[in-house]
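Engineer: Task: produce atomic coordinates for the following.
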Amino acid sequence: MQVPAAIAPIVDLVFPPRCPLCGEGLSQQQGLCAACWGELAIPGEPSCKLCQRPFPDGMPEGAICAPCMAEPPRHDGIAVGTLYNEASRRLVLAFKHGHRIALAPMLARLMLARLADIGPEWIVVPVPLHRWRLWRRGFNQAALLAGEIARAKGAQLLVDGLQRRKQTPTLGGLGRRARARALSGAIAANPGRLARIKGAKVLLVDDVLTSGATTDACLSALRRAGAERVRIACFARVLDEALPLADKA
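Structural biologist: Prediction:
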């Protein structure tokens, strides 16, 4: 949330602006210091036509990466704010587990830089949390990012477009098949939102894209509900092999 200009000096006096990663003093409440901005890994071009996985320089336009050739994706592209590295990991931890929800606008701005073709005709749907996890955490980090993106694009936010019908274990450390089993039947379209989803262009939003198991489950639910197109947007994507190809912010 943007601090109103009238009270910004008071807020800065009580809470001096500092970089959320290193604590360095800043001129305003939003953003990172120059050094920490430089630690973020921003994916660039060229990239895979289907999933936007970064390629080395010299790859022809329209090239498709090996994973997409082996298993063509059902989504309509992935927009990534940053690649997952130490700097983005610390931002995600501060945002999601440190309850630094004021980071949402900054994280969303990095995602918006990759969403130039998204307009008011799209609906924005966050990856859902189970109600018990939402109760314990107090917020859905994906919904906060989705809200920022929807406001910036003039699109409709459908915060309850998807529902997590059963609680799933933490997926960290599980293999692809184990993740898929854990998520089987866990996510479905909200019956009360089916009319809005059918035939719609949907932007599915999450904070981190790791193996893709959760977004695949969401994608399946949206396709069953009749979504015409589904793009995926995340703040950080785990692609260790692509980190050397990324630009520094």
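Engineer: For the rest of this, base every contact and every neighbour count on C-alpha atoms.
Structural biologist: OK.
Engineer: tell me the contacts of residue 147?
Structural biologist: 124, 157 (C-alpha atoms under 8 Å, 6 or more residues apart in numbering).
Engineer: Surely it is within a helix?
Structural biologist: Yes. Checked against DSSP: H, G, I helix; E, B strand; the rest coil, residue 147 lies within a helix.
Engineer: can you map out the strands along this protein?
Structural biologist: Counting by DSSP state E, the segments of the chain that form strands are 41-42, 78-83, 122-126, 156-157, 162-164, 187-189, 201-209, 229-237, 247-248.
Engineer: and the ones you listed as CSV, adding mean neighbour count and distance to residue 136?
Structural biologist: As requested, the strands of the chain are exported to CSV (neighbours: other C-alpha atoms under 10 Å; distance: least, C-alpha to C-alpha, whole Å):
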stretch, mean neighbour count, distance to residue 136
strand 41-42, 22, 31
strand 78-83, 26, 27
strand 122-126, 26, 18
strand 156-157, 20, 23
strand 162-164, 22, 15
strand 187-189, 23, 19
strand 201-209, 25, 18
strand 229-237, 25, 23
strand 247-248, 16, 36
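Engineer: Need these in JSON lines (columns: distance to residue 27).
Structural biologist: Shown next, in JSON lines, are the strands of the chain (distance: least, C-alpha to C-alpha, whole Å):
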{"stretch": "strand 41-42", "distance to residue 27": "23"}
{"stretch": "strand 78-83", "distance to residue 27": "23"}
{"stretch": "strand 122-126", "distance to residue 27": "32"}
{"stretch": "strand 156-157", "distance to residue 27": "32"}
{"stretch": "strand 162-164", "distance to residue 27": "39"}
{"stretch": "strand 187-189", "distance to residue 27": "43"}
{"stretch": "strand 201-209", "distance to residue 27": "27"}
{"stretch": "strand 229-237", "distance to residue 27": "24"}
{"stretch": "strand 247-248", "distance to residue 27": "22"}
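Engineer: Here is the second sequence; please produce its structure so I can put it next to the first one:
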Amino acid sequence: MQSVVRLVYPPQCLTCDAMTDADFALCGHCWRETPFITGLVCDACGLPLVGEGHPTSLCDDCMTVARPWSQGRSALLYGGNARRLVLGLKHGDRTDLAQPMATWMLSAGAPLLSPDICVVPVPNHWSRRIARRYNQSAILAKAVARGGGFTFLPRTLIRPSKTPLLDGHSRENRFATLLGAIEPHPTRGKEVAGRKAVLIDDVMTSGATLAAATVALFQAGAAEVSVLTLARVAKAP
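Structural biologist: I've put the predicted structure just below:
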């Protein structure tokens, strides 16, 4: 039966109509157009670094801005086909992308992951969740937890107030806007107490959202927080 289905519906590339050898895969062209992060990376955000630095080296941003989390990793640079993939998940109802994205994130995030961790998504405000019909960070977090066999805690954090979209805002404005914008859930927040948490989001730009969520996890009693994102925005050279 499976072979018949494959004949009728052969696997196709995640971002184009080209046929692939397996489901949830990229064709050769789209793979080359997708900027996967490999090699030496910033230990706090996963941004690729040049040279042969120490494994705990930091990028310029993470040397300038204090990060409340212990370590961070990202699977992709936000650009090229990676940007199309992120926007497909975020705004295009392409929830089917979560499975392969989680696989990439599990690979990139290997240094952060251990059997005892719990996986927590960055929350969004209820109005935004209704408008999009889902929280893309929660979908990614669920897929990461399932793929790695980790505990998934989807309701640990809440976003009581709606914050404005921050595209185009300065780093300082992003941090000021998000200060205190994320809180532990009044009853479910205690589920993270004493545990190592890995915070999941789709994209890291300035890190303001992740910082606010990390502070909220520590307020809930988390013993340690690391961050894992699908994509990292890099400054233009």
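Engineer: What's the TM-score once they're superposed?
Structural biologist: TM-score for the superposed pair, counting by TM-score structural alignment, normalised by the length of structure 2: 0.90. Supporting figures: 236 aligned residues with a C-alpha RMSD of 2.1 Å.
Engineer: In structure 1, what residue corresponds to residue 90 of structure 2?
Structural biologist: Superposed on structure 1 with TM-score structural alignment, residue 90 of structure 2 falls opposite residue 96.
Engineer: List the residues that contact its match.
Structural biologist: Counting by C-alpha under 8 Å, 6+ apart, residue 96 of structure 1 touches residue 141.
Engineer: Can you say which of the strands of structure 1 is nearest to residue 217 of structure 1?
Structural biologist: Minimum separation from residue 217 of structure 1 across the strands of structure 1 (C-alpha to C-alpha) falls at strand 187-189, 6.3 Å.
Engineer: Average offset of the closest one relative to structure 2?
Structural biologist: Here the mean offset of strand 187-189 of structure 1 against structure 2 after fitting is 0.7 Å, by mean C-alpha distance after the TM-score superposition for structure 1.
Engineer: who does that strand touch, helix- and strand-wise?
Structural biologist: strand 162-164, helix 213-224 (3 or more C-alpha pairs under 8 Å, 6 or more residues apart in numbering; DSSP states H and E).
Engineer: What span of structure 2 is that strand aligned with?
Structural biologist: Mapped onto structure 2 using TM-score structural alignment, strand 187-189 of structure 1 spans residues 182-184.
Engineer: Can you name the residues in contact with the matching stretch?
Structural biologist: Contacts of stretch 182-184 of structure 2 (C-alpha under 8 Å, 6+ apart): 123, 156-160, 190, 212-213, 216-217, 219-220.
Engineer: re the thing from before, same list, the helices and strands packed on strand 187-189 of structure 1, but as a markdown table with distance to residue 78 of structure 1 please.
Structural biologist: Listed next are those as a markdown table, based on distance: least, C-alpha to C-alpha, whole Å:
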| stretch | distance to residue 78 of structure 1 |
| --- | --- |
| strand 162-164 | 19 |
| helix 213-224 | 11 |
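Engineer: now for the ones you listed, which one comes closest to residue 58 of structure 1?
Structural biologist: Of all those, helix 213-224 comes closest under C-alpha to C-alpha, at 30.4 Å.
Engineer: quick one: the closest one aligns where in structure 2?
Structural biologist: Taking TM-score structural alignment, helix 213-224 of structure 1 hits residues 208-219 over in structure 2.
Engineer: buried residues in that stretch?
Structural biologist: Neighbour-count burial for stretch 208-219 of structure 2 flags 208, 209, 210, 211, 212, 213, 214, 215, 216, 217, 218 (criterion: 16 or more other C-alpha atoms under 10 Å).
Engineer: Skipping adjacent residues, who's closest to the first one in space?
Structural biologist: Here the nearest residue to residue 208 of structure 2 in space, its sequence neighbours aside, is residue 175; by C-alpha to C-alpha, 6 or more residues apart in numbering that works out to 4.9 Å.
Engineer: Could you measure from that neighbour over to residue 67 of structure 2?
Structural biologist: 12 Å (C-alpha to C-alpha, to the nearest Å).
Engineer: Neighbours of residue 57 of structure 1, how many?
Structural biologist: Neighbours of residue 57 of structure 1 under the rule other C-alpha atoms under 10 Å: 10.
Engineer: how about the nearest residue to the aligned partner of it in structure 2, chain neighbours excluded?
Structural biologist: Aligned counterpart of residue 57 of structure 1 in structure 2: residue 51 (TM-score structural alignment). Nearest residue to residue 51 of structure 2 in three dimensions, chain neighbours excluded: residue 40, at 7.7 Å (C-alpha to C-alpha, 6+ apart).
Engineer: Show the contacting residues for the one you found.
Structural biologist: Applying C-alpha under 8 Å, 6+ apart to residue 40 of structure 2 gives the contacts 48, 49, 50, 51, 52, 53, 55.
Engineer: before we move on, what about residue 205 of structure 1?
Structural biologist: Contacts of residue 205 of structure 1 by C-alpha under 8 Å, 6+ apart are 124, 125, 126, 127, 142, 143, 145, 146, 232, 233, 234.
Engineer: So which of those residues is the closest to residue 35 of structure 1?
Structural biologist: For the contacts of residue 205 of structure 1, the minimum distance to residue 35 of structure 1 (C-alpha to C-alpha) is 23.0 Å, reached by residue 234.
Engineer: when you align them, which residue in structure 2 goes with the closest one?
Structural biologist: Under the alignment (TM-score structural alignment), residue 234 of structure 1 pairs with residue 229 in structure 2.
Engineer: Just tell me what residue 173 of structure 2 corresponds to in structure 1.
Structural biologist: Aligned partner of residue 173 of structure 2 by TM-score structural alignment: residue 178.
Engineer: and that match, what is it in contact with?
Structural biologist: Going by C-alpha under 8 Å, 6+ apart, residue 178 of structure 1 touches no other residue.
Engineer: Residue 163 of structure 1 versus that one, what's the distance?
Structural biologist: Residue 178 of structure 1 is 21 Å from residue 163 of structure 1, where distance means C-alpha to C-alpha.
Engineer: Ok, residue 34 of structure 1 next?
Structural biologist: Applying C-alpha to C-alpha to residue 34 of structure 1 and residue 163 of structure 1 gives a distance of 39 Å.
Engineer: And residue 105 of structure 1, by the same measure?
Structural biologist: Counting by C-alpha to C-alpha, the gap from residue 105 of structure 1 to residue 163 of structure 1 is 24 Å.
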